[in-house]
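A.B. asks: Following is a predicted model, sequence given first.
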Amino acid sequence: MQLNYKTYGEGFPLVILHGLFGNLDNWQTLARQWAGHYRVILVDLRNHGRSPHADEMSYPLMAHDLAAFLEEQSVDRCHLLGHSMGGKVAMQTALTYPALVEKLIVVDMAPRQYGRGHDDVFAALHALDPASLEDRREADERMRPHMEDAGVRQFLLKNLARDNEEGFRWRMNLEVLHRDYDNLIAPVGTLGQHFPGQALFVRGGKSGYVHDEDWDGIQALFPLAELATVADAGHWIHAERPRELLSLIQAFLEKPATRKERRVPDEG
């Protein structure tokens, strides 16, 4: 699968993965700032943005997509950052292909099972027939009864693309995202897996995605993990508190890299 991507700057690669219903444009502002220090690579995950549509959606598949993409880009090692769903893709990649990841940054996501939290979003999206829309204002009006938050509506409507003929179409593969949603709220990692490198987990103080009780599960998979909280931020930390997030991540990336391999006990 040929994933869509965009690059900024030069140097050691920093790969950034967006969340559910998002695309690589969500991280462009911070990417431009990191471009003075790194080769920043923004990626559209399968069934999102301008990347190809596929008939299946799962974290092992997306991690495989990313590993193949990095090989195509001649990237044998990178810093890997993911937000929300992209955070789980980043975790799965670090656990499955640990040699590819120097340092891991996960923004407002834990590796555990989550409950269904997007049924209202799917209802709002299914309320639209993109091909019949005259403009984005009409789309916003049709979504409003299902989604009160204007900011969330505008975020979702970034997925609308003008069709060549008339009306609009979804860039994302809405049908597969909805059908395979249970795969997207599923946990990542299995018993015995671990990532030996350093990991930074950043949560929003006003977000409910990463709880104190998630810490043991995080450390079981990522024994060198650190946890930072941006007190005044919700789930979209990169949009709400970009300076604080930039500072936290930059300080983490500038630390000397270490790894902690688990020893396998000798037999006998």
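C.D. replies: Thanks, I have it. Numbers count the residues shown, from 1 in each chain.
A.B. asks: rest of the way, CA atoms for contacts and neighbours
C.D. replies: Noted.
A.B. asks: what sits against the residue nearest the centre of the chain?
C.D. replies: Nearest residue to the geometric centre of the chain (CA atoms, centre = their mean): residue 86, 1.7 Å. Contacts for residue 86 (CA atoms under 8 Å, 6 or more residues apart in numbering) come out as 17, 18, 19, 20.
A.B. asks: take a look at this one as well, against the first:
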Amino acid sequence: MTEHQGLTVNGVRLAYQVAGPAGGEPLLLLPALGETADDWAAVRDVLARDRRVYALDLRGHGRSERAGAYSLELMRDDVLGFLDAVGLDRVDLVGHSMGGVVAFLVAQHSPWRVVRLVLEDAPPPFPREPRAAVRPEGELAFDWAVVPALRSQLDRPDPSWLEGLSLITAPTLVVAGGPDSHVPQEALAELARRIPEARLTTIPVGHLVHAAAPAEFTEAVTAFLADVPDGEVARRWLAEDGITQTGPDAWYDADPPVGTLTGEDVCNGLGSMAFTDEGLDLAGRLRVALGLMDLLGGHPLVTWQIHSAHLGPEGPLPAEPLWGGYRRRLEAVREYPAIAESLWSDWFEVWQTAEEAFAEVLGNDRDRLEAGAPEPLLRRARRVLEVSGPVPWKAKAATYEAAVRVPELHPAVFGGLLAGYHDVYGQLEPEPALALLDRLDLPAGTEHRDALRRVLAAGHRNHHRSPEAWSGAWSEAMPSE
């Protein structure tokens, strides 16, 4: 049964529909320009089988108030105010066309409010050629004043919208309508590339995907929403202790003493507790720990616990959530400094785990390293090679050889060689390392290249075993560097 309700947000009366079990995970649907909550009827009931589904009439549309003032930013603020008014801290968000623009504006403005994001054939925030809008005859289900106000924004989008795509932390599904859609499909692909955790799927039925192919649309969306990200697992774990996010690096602790915490505070208080939670199995504890890294960044109390649990009495940790989790983050567009730092200090500098960790995050895939390899694999390779200095030479030599086949990885191979010489746990094999160095196509004047070549040619393996050798080589190489 679908209920029709209304409330006032930002001084504007908004109408909405709600369906599904009261205890279901919340899902908010935002319609296209000129459409209303009724537009979701073809898919609403399927989505509401086990979810609490809200469909909103945006200001100026349907049963919502004709507000007079219209912009995509005002609609974004209406959505955030709506979530506050109905008591939803976080929500899965689906937007079609203009509703998709509003959805990604919400997700970049307040990323902690969006669990997962679905953008259905939404106009990407790239300038486009303006087209004259002609008012249809007869009575409209929306205020015509919305059209010129929003079309002008869509034609000349604020540059911050494009820049803000990188701020979206929610896993995102971009649903494209294919060649029959008026939305440029190559621009949709670029939209997906610019959102850090986005994937693209095409259902080639034109712009009205959910109406033209409701079964295919709901299948794609429900499968996507069924995948709970590690960050959400960690949020739910924190919420059990009364800790919820209220802003960038701001967390509210409902337990006495009540107050606001930073991410550092949360890590200091709870970072070491994930692997002591007896209510979770080992895989569940690992997902919480990885999720804390996603939410809060690197912290020794989190990353060290993962490594310790792997070597501890209950270890080793399950391979797929552990190494699959590392690989996915190393391949992501989003930067995960904590992952690289953890690889270096927690795994590669410890002899018991260095070879296993290197093989799992890169070595086992070395045969796939070639020019034209998928960009996610090359991103992973680049990030791993740069921190691979402590890994024993015999464990990484073949992977270094493979990486040399890919010119764009040459700087990362050089970084690994240089780190291998300088890290206290590193040890190069001078002859093969020198041969490898001489095959790298590096920019002229690459800092420390000549000094590294001199110490390797002299047979030195590590800076800390012969510090005077590096000092001398660096001094001799200074004129050319």
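C.D. replies: It's in. Bear in mind the structure is a predicted one, so any value in this text is a computation, not a measurement.
A.B. asks: circling back to that earlier point, most neighbours, which of the contacts of residue 86 of structure 1?
C.D. replies: Using other CA atoms under 10 Å as the neighbour test, the contacts of residue 86 of structure 1 are led by residue 17, with 28 neighbours.
A.B. asks: and the equivalent of that residue over in structure 2, what is it in contact with?
C.D. replies: Aligned by TM-score structural alignment, residue 17 of structure 1 pairs with residue 30 of structure 2. Counting by CA under 8 Å, 6+ apart, residue 30 of structure 2 touches 37, 55-58, 93-96, 99-100, 102-103.
A.B. asks: Now render the residues you listed as TSV, adding secondary structure.
C.D. replies: Shown next, in TSV, are the contacts of residue 30 of structure 2 (DSSP: H, G, I helix; E, B strand; the rest coil):
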residue	secondary structure
37	helix
55	strand
56	strand
57	coil
58	coil
93	strand
94	strand
95	strand
96	strand
99	helix
100	helix
102	helix
103	helix
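A.B. asks: Of those residues - the most surrounded one?
C.D. replies: With neighbours taken as other CA under 10 Å, the top of the contacts of residue 30 of structure 2 is residue 58, carrying 32 neighbours.
A.B. asks: For residue 76 of structure 2, see how far away that one is.
C.D. replies: Residue 58 of structure 2 sits at a distance of 10 Å from residue 76 of structure 2 (criterion: CA to CA, to the nearest Å).
A.B. asks: now do residue 185 of structure 2
C.D. replies: Residue 185 of structure 2 is 24 Å from residue 76 of structure 2, by CA to CA.
A.B. asks: now residue 342 of structure 2
C.D. replies: 37 Å.
A.B. asks: Also residue 289 of structure 2?
C.D. replies: 32 Å.
A.B. asks: Please identify which of those two sits among more neighbours.
C.D. replies: Taking other CA under 10 Å, residue 289 of structure 2 and residue 76 do not tie; residue 289 has more neighbours (26 against 21).
A.B. asks: Count the residues that sit near residue 137 of structure 2.
C.D. replies: The local packing of residue 137 of structure 2 (other CA under 10 Å) involves 6 other residues.
A.B. asks: quick one: which helix or strand includes it?
C.D. replies: Remark: residue 137 of structure 2 resides in no helix or strand, with elements defined by DSSP states H and E.
A.B. asks: so what corresponds to residue 215 of structure 1 in structure 2?
C.D. replies: Matched by TM-score structural alignment, residue 215 of structure 1 corresponds to residue 189 in structure 2.
A.B. asks: Its match and residue 199 touch, don't they?
C.D. replies: No. Contact criterion CA atoms under 8 Å: residue 189 of structure 2 and residue 199 do not qualify, at 9.1 Å.
A.B. asks: residues contacting the match of residue 215 of structure 1?
C.D. replies: Shown in contact with residue 189 of structure 2 (CA under 8 Å, 6+ apart): residue 200.
A.B. asks: Read off where stretch 87-98 of structure 1 ends up in structure 2.
C.D. replies: Mapping stretch 87-98 of structure 1 onto structure 2 (TM-score structural alignment) gives residues 100-111.
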